[in-house]
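Visitor: could you work out the structure for the sequence below:
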Amino acid sequence: FVWEHAGASEVYATGTFDDWSKTVKLEKVGEAFEKTVDLPTGEKIFYRYVVDGNWTDNIFQRTEADEHGNVNNVFDS
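Guide: Have a look, this model is predicted:
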């Protein structure tokens, strides 16, 4: 996971891979926040970022509505 907006002080990635429990804290690397995470294969992974306490999507990454109509970032693992 990569969040490329340097103005943040704390960034988490959360989604279907951790039952939306905000368990993955990204580490500041230069001007970005990054974290490598082992994910299940063969699944569609919905995720969002929590940046300084605010839930958001990365507009530079693919988005899609889930089965509840919520728009999230998504990738196929």
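Visitor: only C-alpha atoms from now on, for both contacts and neighbour counts.
Guide: OK.
Visitor: so how many other residues sit close to residue 46?
Guide: 21 (other C-alpha atoms under 10 Å).
Visitor: what about it, helix or strand, and which?
Guide: Taking DSSP states H and E as the criterion, residue 46 maps to strand 44-51.
Visitor: second input sequence below; structure requested for side-by-side comparison:
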Amino acid sequence: NGRHDGTPTHSVCFVWNSGREGEDVELVGDFTSNWKDKVKCDHKGGSRYEAEIRLRHGKYYYKFIAGGQWRHSTSLPTETDEHGNVNNVIRVGDIARIRPAPSQLQIRDPTVVKVIERALTEDERFLLAFAARRMAFAICPIRLSPKQ
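Guide: Have a look, this model is predicted:
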């Protein structure tokens, strides 16, 4: 619906994976003083740059400025605005609608659907490691036998 309701309670990590080492990458959108202010993205190694900001519920359009060029990510959902510009789009606070519509998907590998790339929290890393250990044990259980 495009409304931006309430206080900015959702931490959103925006990721640009097409950067070059030492390149300036910035995030802009309708949440940055209506496209006027720029948020500097932090270089995380290789081609990865990130900017984490807090947003209210609502639908937002955004782009990245990489090396002085305004660009959108082709691996994240996009929409064309009323001026014909292709922008990335995110709906905050509505988990079911964050996934791109089938018409927006440009999937190279049909088994992969990327929603929003972000770093795992400490709890998520712990749960993932715990699940991996349980799965590994289920596949190859340890059998103890008495010494002879």
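Visitor: hmm, back to that, hmm, who's touching the strand holding residue 46 of the first structure?
Guide: Under the criterion C-alpha atoms under 8 Å, 6 or more residues apart in numbering, residues 8-17, 20, 22, 55-58, 66, 72-77 lie in contact with strand 44-51 of the first structure.
Visitor: how about the contacts made by the aligned partner of residue 28 of the first structure in the second structure?
Guide: By TM-score structural alignment, residue 28 of the first structure lines up with residue 43 in the second structure. Taking C-alpha under 8 Å, 6+ apart as the criterion, residue 43 of the second structure is in contact with 49, 50.
Visitor: return the residue of the second structure aligned against residue 66 of the first structure.
Guide: So, by TM-score structural alignment, residue 66 of the first structure is matched to residue 81.
Visitor: without its sequence neighbours, what residue ends up closest to its match?
Guide: What sits nearest to residue 81 of the second structure in space, not counting adjacent residues and going by C-alpha to C-alpha, 6 or more residues apart in numbering, is residue 87, at 7.2 Å.
Visitor: wait, the one you found sits on residue 79?
Guide: Yes. Using C-alpha atoms under 8 Å, residue 87 of the second structure is in contact with residue 79, at 5.6 Å.
Visitor: all the helices of the second structure, residue numbers only.
Guide: All helices of the second structure, identified by DSSP state H, fall at 122-139.
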